[in-house]
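Trainee: quick one, structure for this:
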Amino acid sequence: GQATAYKIGMNRILELRAHAKAELGDKFDIRAFHDVVLKDGAVPLNILEENVDAWIAETKAGN
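Mentor: Next comes the predicted model:
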């Protein structure tokens, strides 16, 4: 069970990273992405997606 949960989380994080790269283009910063993913610790994947989407919006706005 743990390995399956790990793999699902890993795949979702990779999907979110690809989404962020596509949305931000040259503004994408892998270090900032990692900060967003790690800042709240272990969270459900839907919350992680909300956090990444908020970061994308903030980065596009220039904040």
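Trainee: okay, CA-based contacts and neighbour counts for the rest of this
Mentor: OK.
Trainee: which strands or helices does the helix or strand encompassing residue 8 pack on?
Mentor: Secondary structure assignment for residue 8, by DSSP states H and E: helix 2-24. The contact analysis (3 or more CA pairs under 8 Å, 6 or more residues apart in numbering; DSSP states H and E) places helix 2-24 against helix 45-61.
Trainee: can you tell me what sits against the helix it packs on?
Mentor: Contact with helix 45-61 is made by 9, 12, 16, 20, 23, 24, 27, 33, 36, 37, as judged by CA atoms under 8 Å, 6 or more residues apart in numbering.
Trainee: the structure of the following sequence is requested for comparison with the preceding one:
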Amino acid sequence: MACSYKVGHLKMVELRERARAQLGDRFDIRAFHDPVLGNGAIPLAVLEATVDDWIAATRAAPAG
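Mentor: Modelled structure (predicted):
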């Protein structure tokens, strides 16, 4: 159990830093939590795709 928790933790940290790097000043931790927590328990590969989609949508949205 501890191993799977740590793997998930490391993936979430990786995804958060990826989003922060790609979005810069547009990164909002509260908005980041929506795609991460909003889908419940999902496989890490699906989580990664979901976060990548969120990053792309956030980058494409008008700033403001």
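Trainee: what would you report as the TM-score here?
Mentor: Scored against TM-score structural alignment, normalised by the length of the first structure, the superposed chains reach a TM-score of 0.95; 62 aligned residues with a CA RMSD of 0.9 Å.
Trainee: using CSV, lay out the contacts of helix 45-61 of the first structure together with distance to residue 62 of the first structure.
Mentor: Putting the contacts of helix 45-61 of the first structure into CSV (distance: CA to CA, whole Å) gives the following:
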residue, distance to residue 62 of the first structure
9, 29
12, 26
16, 20
20, 15
23, 13
24, 11
27, 9
33, 15
36, 16
37, 19
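Trainee: of these, which is the most crowded?
Mentor: Within these, neighbour counts (other CA atoms under 10 Å) peak at residue 20, which reaches 21 neighbours.
Trainee: can you tell me how far the closest residue to that residue other than its chain neighbours sits from residue 49 of the first structure?
Mentor: Distances taken as CA to CA, 6 or more residues apart in numbering put residue 56 closest to residue 20 of the first structure, at 6.5 Å, once the chain neighbours are dropped. Using CA to CA, to the nearest Å, residue 56 of the first structure is found at 10 Å from residue 49 of the first structure.
Trainee: residue 40 of the first structure too?
Mentor: 12 Å.
Trainee: okay, those two: which has more neighbours?
Mentor: residue 49 (17 against 11).
Trainee: ok, the more buried one to residue 38 of the first structure distance?
Mentor: Residue 49 of the first structure is 12 Å from residue 38 of the first structure, by CA to CA.
Trainee: same check on residue 11 of the first structure?
Mentor: Residue 11 of the first structure is 16 Å from residue 38 of the first structure, by CA to CA.
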